[in-house]
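> sequence and predicted structure below; questions after.
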Amino acid sequence: MPTAFLSGSLPNSSWGPVRKIRGTSVHHAARARGVPVPAPVRTAGGQAWADDEHGVPWTLLEFLPGRPVEPVTSHLAEQAAARLAALHRLPDHLDTDAAAAAGVRVVAPDTAWDRWLTAPDQTWHEVAAVAGRHRGLLNAYRIHLDRLHHRTTDTAVLRAPTGQVWGHGDFHGHNLLHRNGRISGVLDLDGVGRRPRITDVAYALLMLARAGSGDYRLNPRLLRSIWTGYQSNAAAPLTPAEASGAWAAMLLSQLPDPAHLDALARTGRGLVPALARPLAALRDLAAQRTRLTGLLLAEETTP
């Protein structure tokens, strides 16, 4: 019977001391507010993580009972969205003992999510340098990147400097647990950071409402359940501008991350799956923009 999870990161990734403290702080703050995230188990020295011989930080997390949320039902989708809204209600500043001891105030920005918006040419060159002989796959992203930058109205809410929350960053069925008809765990807060809440909500819509693995046709019933669960539990309801930006946020979530690809390459892992899988989502999203945006905006006006 397992008693704990191990959480780590790829070598040469960006897990510095501030990010370690930030992740631990979010765990504690979320648990204090009833979000079922696993508690870090401290070392004999009182730390919530330990570095291995390669400098990779590892955290021992308590075991949470339950099974991954797959298949996704309307009931579980609505509950999952409520948990996401609770995470988004965490205060902007997370002052903990670990942060105070390190002289850190935990409000560090997370800028990686918006690189394709703010520096698309530089990001393209960085990804191309890592992709190497797989540049043919990378070239298939060009049309989707162009679509993103042509939808300036849709991306306006993503570029706004205000309204950011502590976002999960990877909110999908295998990072959620359910037991006895309830969401019993929210896992993998390694990607937590400050970002517009619609980026998290949009990714949850994409991953929890898709028809199945590799099939990103979105189920309207599940979309409504997720939207309702979030709206009913958010600190403030999502706005029509955020609803209009959901499709762009979904598209943005599927563009390649140069840091992740570089970490995969350094550990000898193949880049083809990491470059090929998101293209299926992008193709399906391209055909659903009008219907998706219309559905979400209709939910906004439903009494």
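Yep, it's here. Residues are numbered from 1 along each chain as shown.
> only C-alpha atoms for contact and neighbour calcs from this point on.
OK.
> buried sites along stretch 195-214?
Buried residues in stretch 195-214, counted by 16 or more other CA atoms under 10 Å: 195-211.
> sorry, wrong one. I was asking about stretch 123-135.
123, 124, 126, 127, 128, 130, 131.
> next: stretch 213-225.
Of the residues in stretch 213-225, those buried (16+ other CA under 10 Å) are 216, 217, 218, 222, 223, 224, 225.
> now intersect the buried residues of stretch 123-135 with the helices, please.
Mapping the buried residues of stretch 123-135 onto helices (DSSP state H) picks out 123, 124, 126, 127, 128, 130, 131.
> that older thread, now, the buried residues of stretch 195-214 that are in helices?
With DSSP H as the criterion, helices contain 197, 198, 199, 200, 201, 202, 203, 204, 205, 206, 207, 208 from among these.
> nearest to residue 231, out of those: which one, please.
residue 201 (10.4 Å; CA to CA).
> for the ones in helices among the buried residues of stretch 123-135, give me CSV that also has distance to residue 65.
Rendered in CSV, the data for these read as follows (distance: CA to CA, whole Å):
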residue, distance to residue 65
123, 40
124, 41
126, 41
127, 38
128, 42
130, 39
131, 39
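> got another, please set it beside the one above:
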Amino acid sequence: MRGTAPPTVPGVVALIAAGQAELLDGRGLNTSYRVPWGGRSLSVKVHCAERSSAAEFRRIGSVDSALRGTAWYPPVLGQGFHGAERPRLVVVRPYAPGTPSDDARRHIGGVVDVLADLAARAQGVRAEEALVADYASPWLEGAPSERSLVDPLLTGEWRGLGRAMDTHLGELRRGARRLTSADGLRVHHGDLHGRNLISDGPGRLTVIDWDEAGFSRRPADAGKALWLSCRLGRGDFALDPRATGLFLGRLRTRLGIPYSGARDLARLGALWFLPRHDHVTLLGRRDTSLGTWYLGWVLRFWTRFRANLDLVARTAAALEAGAP
């Protein structure tokens, strides 16, 4: 009986196909559902066909092994491939009840605590090279190719994105390289910010959306979280000086990231906001409006980048001057 049996990929897919699942909002490449199973709710992520691979299967499984037992982590209950012609990876986890926050600044303490746990959980983990990558990897390993591929998409109103890439790419790559350590393996969530921290009462927190999970040799989660956790509001990228100071201070205390590295941390995180051809085109295939929405979103990031980078540098310098 379904009430006592553990969830299976064929079982949850059948419920989705029968219209017995709730489609959850999202603008990513993958599709999320809330599925009833034996009196409880499951979170089911159906990955797009282009991102469904044996390596993704192993990546999610390896991260799951490293993080099982962590209070804020929803473990994998089942995963497998569905479909014959274009198999899609399906991942089943417990559904996290609670509320995400529209103001990620409220979760800075929780975000940094999770970052510290991710670094600690990687101690002693041995990950195959195919599972070690993050959003910076394509730009460090093949920037000319990535830039050339996306260029045909950056016409008309998006020409400013091309100019931003040409202006900043070199310094972003140099900053990311300075933060890369051959021995510094850490578990990588890939999209750690307030909306992915679900609160269900005081002290109860669940981290969701493990689509991009893997391993990294850079503080890539911290770099991206700096931009997504310290901005004044969603949809814009003006950093809040107070939140930025709180974030950098907690990073220094919990992870030992020095204030002198704050500017490079911001450069590393900024690589995530560079448009990539495959990402933009896959978004457009899912919904024609998503590709243009995404380009406009990242363009707003780059219009404020230099002023925000200077704010990070000033904040870090002030913190360092007052540090004990």
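Done, it's in. Quantities reported herein were computed from a predicted structural model and do not represent experimental measurements.
> about what we covered before: out of the buried residues of stretch 213-225 of the first structure, which comes closest to residue 267 of the first structure?
Once CA to CA is applied, the member of those that ends up nearest residue 267 of the first structure is residue 216, at 29.3 Å.
> tell me the residue in the second structure aligned with the closest one.
By TM-score structural alignment, residue 216 of the first structure lines up with residue 237 in the second structure.
> need the contact list for that match.
Contact analysis of residue 237 of the second structure by CA atoms under 8 Å, 6 or more residues apart in numbering lists 227, 231, 300, 301, 304.
> repeat that for 7 Å
231, 301, 304 (CA atoms under 7 Å, 6 or more residues apart in numbering).
> alignment lookup: the second one to the first structure.
To tie it back to what came earlier, the one meant is residue 301 of the second structure. Under TM-score structural alignment, residue 301 of the second structure pairs with residue 281 in the first structure.
> now do stretch 269-289 of the second structure: distance from first to last residue.
Its first and final residues considered, stretch 269-289 of the second structure spans 25 Å by CA to CA, to the nearest Å.
> for residue 295 of the first structure, give its distance to residue 223 of the first structure.
For residue 295 of the first structure relative to residue 223 of the first structure (CA to CA), the value is 9 Å.
> wait, residue 77 of the first structure
Applying CA to CA to residue 77 of the first structure and residue 223 of the first structure gives a distance of 9 Å.
> same check on residue 119 of the first structure?
With distances taken as CA to CA, residue 119 of the first structure is found 31 Å from residue 223 of the first structure.
> swap in residue 298 of the first structure?
Going from residue 298 of the first structure to residue 223 of the first structure by CA to CA gives 12 Å.
> check residue 31 of the first structure too.
27 Å.
> next one: stretch 37-50 of the second structure to chain centre, how far?
Mean C-alpha position of stretch 37-50 of the second structure versus that of the full chain (CA atoms, centre = their mean, to the nearest Å) differs by 19 Å.
> same deal with stretch 163-181 of the second structure?
Here stretch 163-181 of the second structure is found 19 Å from its chain centre; the criterion is CA atoms, centre = their mean.
> same question, stretch 41-57 of the first structure
Distance of stretch 41-57 of the first structure from its chain centroid, counting by CA atoms, centre = their mean, is 24 Å.
> what's the end-to-end length of that stretch?
End-to-end span of stretch 41-57 of the first structure (CA to CA): 13 Å.
> and stretch 125-137 of the second structure, by the same measure?
End-to-end distance for stretch 125-137 of the second structure: 20 Å, by CA to CA.
> quick check: buried residues in that stretch?
By neighbour count on 16+ other CA under 10 Å, the buried set for stretch 125-137 of the second structure is 127, 131, 132, 133, 134, 135, 136, 137.
> strands of the stretch 101-250 of the first structure, start to end?
In the stretch 101-250 of the first structure, the strands defined using DSSP state E, counting those that start in this stretch lie at 164-167, 176-179, 182-186, 193-196, 210-212, 215-218.
> how big is the offset of the first one relative to the second structure?
Okay, so that is strand 164-167 of the first structure. Superposed on the second structure, strand 164-167 of the first structure shows a mean distance to its aligned partners of 2.4 Å (mean CA distance after the TM-score superposition for the first structure).
> by contact count, what packs against that strand?
In terms of contacts (3 or more CA pairs under 7 Å, 6 or more residues apart in numbering; DSSP states H and E), strand 164-167 of the first structure is packed against helix 74-88, strand 193-196, helix 197-208.
> which one of these lies nearest to residue 16 of the first structure?
Across these, residue 16 of the first structure has its closest neighbour in strand 193-196 (13.7 Å, CA to CA).
> still on that earlier bit, go through the helices and strands packed on strand 164-167 of the first structure and name the closest to residue 23 of the first structure.
Nearest to residue 23 of the first structure, of all these, is strand 193-196, at 8.5 Å by CA to CA.
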